[in-house]
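Asks: sequence and predicted structure below; questions after.
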Amino acid sequence: MLIADDDEVTRSGLRTLLAAQPGISVVGEAGDGVEAVERVRLLAPDVVLMDVRMPRLNGIEATRRLLTAPAEAAGSAAAPKVVVITTFENDDYVTAALSAGASGFVLKRLPVRQIAEAVRVVAAGEAILFPAALRRMVTARPPGSAQALPRAALTGREEQVLRSMATGLSNPEIAQALTVSLETVKTHVGNVLTKLGAQNRTHAVVIAYESGLVVPGFAT
């Protein structure tokens, strides 16, 4: 993984603590968004732990460059997963980063073992979702600002899967809740991402909230 944060003390502390966690190898650091994009091109990390407020290029734009143009940003390697790390859960920049394709976000105040677990989960292809924060984002939108779901309409089962994703359920949990196989859930998730034009499951959830398919206060 690569750590991008403009505070050298924070960056060094995270590197030391995370490198000591099982299954995590820190291959590099970056002090701003421009350097983060350059280092990803050189080092091809699986995951980038990305601060939001950085000089030259903030974490949102760096995330967008890494994930919307992965071939240019990361050379021949696959685009990395991005986990936004921030001080405040309700930081407005967080939802923008999720829309840019980040796989989730964690708070800097969390114990290092929880940050490490978030990195592992995202590296495995899952997402770190905070439905309450997404609901606040939608609540703050002006009335009538909902956007239609893009591209092809979802099937009834695909909508169920997307709503389950919006509550933070993992693929195995969705399979159990809907009484279907894990492979079936993976197929539905893939179809949802393709139909919505979403970069990952977190982006799909943002689209679900923005479109009104999932509304504040929704629960399975």
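Replies: On my side now, so go ahead.
Asks: CA only for contacts and neighbour counts going forward, please
Replies: Noted.
Asks: contacts for the one helix or strand residue 67 maps to next, please.
Replies: In the assignment (DSSP states H and E), residue 67 maps to helix 59-68. Helix 59-68 has contacts (CA atoms under 8 Å, 6 or more residues apart in numbering) with 32-34, 36-37, 50-53, 73-74, 79-80, 82, 84, 93, 96-97, 100-102, 199.
Asks: just these: which are in strands?
Replies: 50, 51, 82, 84 (DSSP state E).
Asks: output those as TSV; include the columns distance to residue 212 and neighbour count.
Replies: Output for the ones in strands among the contacts of helix 59-68, formatted as TSV (distance: CA to CA, whole Å; neighbours: other CA atoms under 10 Å):
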residue	distance to residue 212	neighbour count
50	29	30
51	29	28
82	26	31
84	25	27
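Asks: show me which of these is closest to residue 177.
Replies: For the ones in strands among the contacts of helix 59-68, the minimum distance to residue 177 (CA to CA) is 27.9 Å, reached by residue 82.
Asks: quick check: the residue lying closest to residue 42 once chain neighbours are set aside vs residue 113, distance?
Replies: By the measure of CA to CA, 6 or more residues apart in numbering, the closest residue to residue 42 outside its immediate chain neighbours is residue 74, 7.6 Å from it. For residue 74, the distance to residue 113 equals 28 Å [CA to CA, to the nearest Å].
Asks: just residue 19 next, same as before
Replies: Going from residue 19 to residue 113 by CA to CA gives 11 Å.
Asks: repeat for residue 188
Replies: Residue 188 is 31 Å from residue 113, by CA to CA.
Asks: of these two, who's got more company?
Replies: residue 188 (20 against 14; other CA atoms under 10 Å).
Asks: put this beside the first:
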Amino acid sequence: MVEDDPVIVEHFREIIQEVDHLELVGVANSIAEAKESLRDKTDLVLLDIGLPDGSGLDYLPEIKSKFDCKILIVTTFGDRETVVSAISAGADGYLLKDSGPKKVIEGIDLTMAGGAPISAAAAVYLLDRFREAAANTNNKSPLSQREEELLRLFAKGFKYKEAAKILEISPLTVGNHVKSIYRKLAVNSRSEAVFEAVTLGYIDL
């Protein structure tokens, strides 16, 4: 578990230790600590978003690239933007921090079985987006080739300066492209932009 709030850690620890088939093998309080402690045998990571040294969503792609494990985002709010951001970053689902024992165990078991625990409201939203994508499969992408390249890099976890270096453009130009992407896709974050572009068939990952 990657979580810096000891109260939340203890909440999940107490729930998990009551179940025979689950074991909390370690806790990291930051991204840096997680990088030191995560091991290949990890089956699932409970990942907080707001960590002392960065966002769990930014660290998520790195976990996915290095370890064959499931990732559940542990969040305070199950709002649409959080869910979309988590899924866009590669999360297998999310759990609310104040979830009771039944919800926590169900969420973990569902994820390990290949499911994706999300709220009903989020599921409806995602279904609507995929229906829209199906209806627009023949639509031409409104994004430029450079904007699509940039979104693919964001999807892999690269940040502004890193993307600028790879594409051999300035960070300022990257910022201008991002503003254009946000306007065209009617979104407010990189993760939402990636999610929308993939869902609508504008880019492949």
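Replies: Good, I have the coordinates. Since the structure is predicted, the reported quantities are computational estimates derived from the model, not experimental observations.
Asks: the spatially most central residue of structure 2: what's its closest spatial neighbour, skipping adjacent residues?
Replies: With distances taken as CA atoms, centre = their mean, the residue of structure 2 nearest its centroid is residue 86 (2.7 Å). The shortest distance from residue 86 of structure 2 to any residue other than its chain neighbours is 6.4 Å, reached at residue 57 (CA to CA, 6+ apart).
Asks: what's the neighbour count on the aligned residue in structure 1 for that neighbour?
Replies: Taking TM-score structural alignment, the alignment pairs residue 57 of structure 2 with residue 60 from structure 1. Using other CA under 10 Å, residue 60 of structure 1 has 26 other residues around it.
Asks: now residue 60 of structure 1: how far from residue 82 of structure 1?
Replies: Residue 60 of structure 1 is 10 Å from residue 82 of structure 1, by CA to CA.
Asks: do residue 188 of structure 1 as well
Replies: For residue 188 of structure 1 relative to residue 82 of structure 1 (CA to CA), the value is 23 Å.
Asks: just give me the match in structure 1 for residue 109 of structure 2.
Replies: With TM-score structural alignment as the criterion, residue 109 of structure 2 pairs with residue 120.
Asks: for that match, what are its contacts?
Replies: Contacts of residue 120 of structure 1 by CA under 8 Å, 6+ apart are 23, 24.
Asks: before we move on, which element is it in?
Replies: Residue 120 of structure 1 belongs to helix 112-123, assigned by DSSP H and E.
Asks: any buried residues in that helix, and which?
Replies: Buried residues in helix 112-123 of structure 1, counted by 16 or more other CA atoms under 10 Å: 115, 116, 117, 118, 119, 120, 122, 123.
Asks: that one vs structure 2, mean deviation?
Replies: Taking mean CA distance after the TM-score superposition for structure 1, the mean distance separating helix 112-123 of structure 1 from the aligned residues in structure 2 is 1.3 Å.
Asks: and the following helix or strand past that helix, what does it pack onto?
Replies: Sequence order places helix 131-139 as the next helix or strand after helix 112-123 of structure 1, per DSSP H and E. The helices and strands touching helix 131-139 of structure 1, judged by 3 or more CA pairs under 8 Å, 6 or more residues apart in numbering; DSSP states H and E, are helix 201-211.
Asks: okay, the angle between the helix it packs on and helix 131-139?
Replies: Here the directions of helix 201-211 of structure 1 and helix 131-139 differ by 40 degrees (axes from the mean of the first three to the mean of the last three CA atoms, to 10 degrees).
Asks: now do helix 201-211 of structure 1: everything it contacts.
Replies: With CA under 8 Å, 6+ apart, helix 201-211 of structure 1 has contacts from 95, 98-104, 126-129, 134-135, 138, 146-149, 162-163, 165-166, 189, 192-193, 196, 198, 214-215.
Asks: need the counterpart of residue 78 of structure 2 in structure 1.
Replies: In structure 1, residue 78 of structure 2 lands on residue 89 (TM-score structural alignment).
Asks: helix, strand or coil for its match?
Replies: Recorded secondary structure, residue 89 of structure 1: coil (DSSP: H, G, I helix; E, B strand; the rest coil).
Asks: check the burial of it by counting its neighbours.
Replies: By other CA under 10 Å, the residues close to residue 89 of structure 1 number 17.
Asks: check contacts around it.
Replies: Residue 89 of structure 1 makes contacts with 107, 133, as judged by CA under 8 Å, 6+ apart.
Asks: how much space separates it from residue 202 of structure 1?
Replies: Distance from residue 89 of structure 1 to residue 202 of structure 1, counting by CA to CA: 16 Å.
Asks: same check, this time on residue 209 of structure 1
Replies: As for residue 209 of structure 1, its distance to residue 202 of structure 1 is 11 Å (criterion: CA to CA).
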